[in-house]
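J.: Quick one, fold the following:
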Amino acid sequence: MSTQTTTETKVEATIEKAAESKAVKKTRSALAGVKKGSAAAKRTANKIAAAPAKIFDSAVYGACYGVSYGTVFTALMVTKLLPSKGQAMKGFHDGARVARKDFKTQEAKQAITEKTVA
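T.: The predicted structure follows:
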């Protein structure tokens, strides 16, 4: 009887080990699945978070491009329609020259202000 009990105990222990082993494997598998899902969710969240910034950047670029193109193209077309040695062209050239000079002066003032504040 003792041999049979020992054999039964060994069989039960083997079955328990096999069951534990399967449970451990299932747990590891589930944990791996959770980790994989978590990583996928994080990647998707990063993509979604970046999408509004890309849309905003595209909108800003498009608006700036349109303003720049419209301004420069219109100015070039107007200067082509006017006589090259007329008063209107002289006014365009003088206005552009003074605007560049004033812009440089403004930049210099701003640089001085930034140095004194810092």
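
J.: switch to C-alpha atoms for all contacts and neighbour counts from now on
T.: OK.

J.: Using the three-state scheme, assign residue 76.
T.: Three-state secondary structure (criterion: DSSP: H, G, I helix; E, B strand; the rest coil) places residue 76 in helix.

J.: Going along the chain, name the helices of this structure.
T.: Applying DSSP state H to the chain gives helices spanning 2-81, 87-117.

J.: The longest one vs helix 87-117, what angle?
T.: The reference is to helix 2-81. Compare the direction of helix 2-81 with that of helix 87-117 by axes from the mean of the first three to the mean of the last three Cα atoms, to 10 degrees and you get 140 degrees.

J.: how about this one, so we can line them up?
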Amino acid sequence: MRATSENYADYDTQPVADDDANELVPRAVRGVSRFAYNGSYWLSYGVVYAIVFVAHSLPQENPVMHGFRDGARAAIDDLKTEE
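T.: Below is the predicted model:
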């Protein structure tokens, strides 16, 4: 069977192309958003995990750690008084 333009006249491909073009921008935005979320999540996880690991590996009974604890308590108390 030989293909002619008459055989393809019944097919409308324009709506499919329009749908693909209309989906391109939302897909790109979702991809960028997902990348930003995952990157931020893993970056913050890595930073916090490293800080907690270092804090737990330091000796707890020394003036520096007491200062950190006192400072954290003061910050929490100050935050509660602002509410």
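
J.: For the helices of structure 1, give me JSON lines that also has mean neighbour count.
T.: Supplementary listing: these in JSON lines, determined by neighbours: other Cα atoms under 10 Å:
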{"stretch": "helix 2-81", "mean neighbour count": "12"}
{"stretch": "helix 87-117", "mean neighbour count": "11"}
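
J.: Could you pull up the contacting residues of residue 89 of structure 1?
T.: Contact partners of residue 89 of structure 1, counting by Cα atoms under 8 Å, 6 or more residues apart in numbering, are 79, 82-83.

J.: switch to 7 Å and redo it
T.: 79, 82 (Cα atoms under 7 Å, 6 or more residues apart in numbering).

J.: per the alignment, it corresponds to what in structure 2?
T.: The pairwise alignment with structure 2 assigns residue 89 of structure 1 to residue 65, based on TM-score structural alignment.

J.: Look up how far residue 12 of structure 2 lies from residue 20 of structure 2.
T.: Separation of residue 20 of structure 2 from residue 12 of structure 2 (Cα to Cα, to the nearest Å): 14 Å.

J.: do the same with residue 6 of structure 2
T.: Where residue 12 of structure 2 is concerned, residue 6 of structure 2 sits at a distance of 13 Å (Cα to Cα).

J.: With residue 22 of structure 2 instead?
T.: Noted for residue 22 of structure 2: a distance of 17 Å to residue 12 of structure 2, by Cα to Cα.
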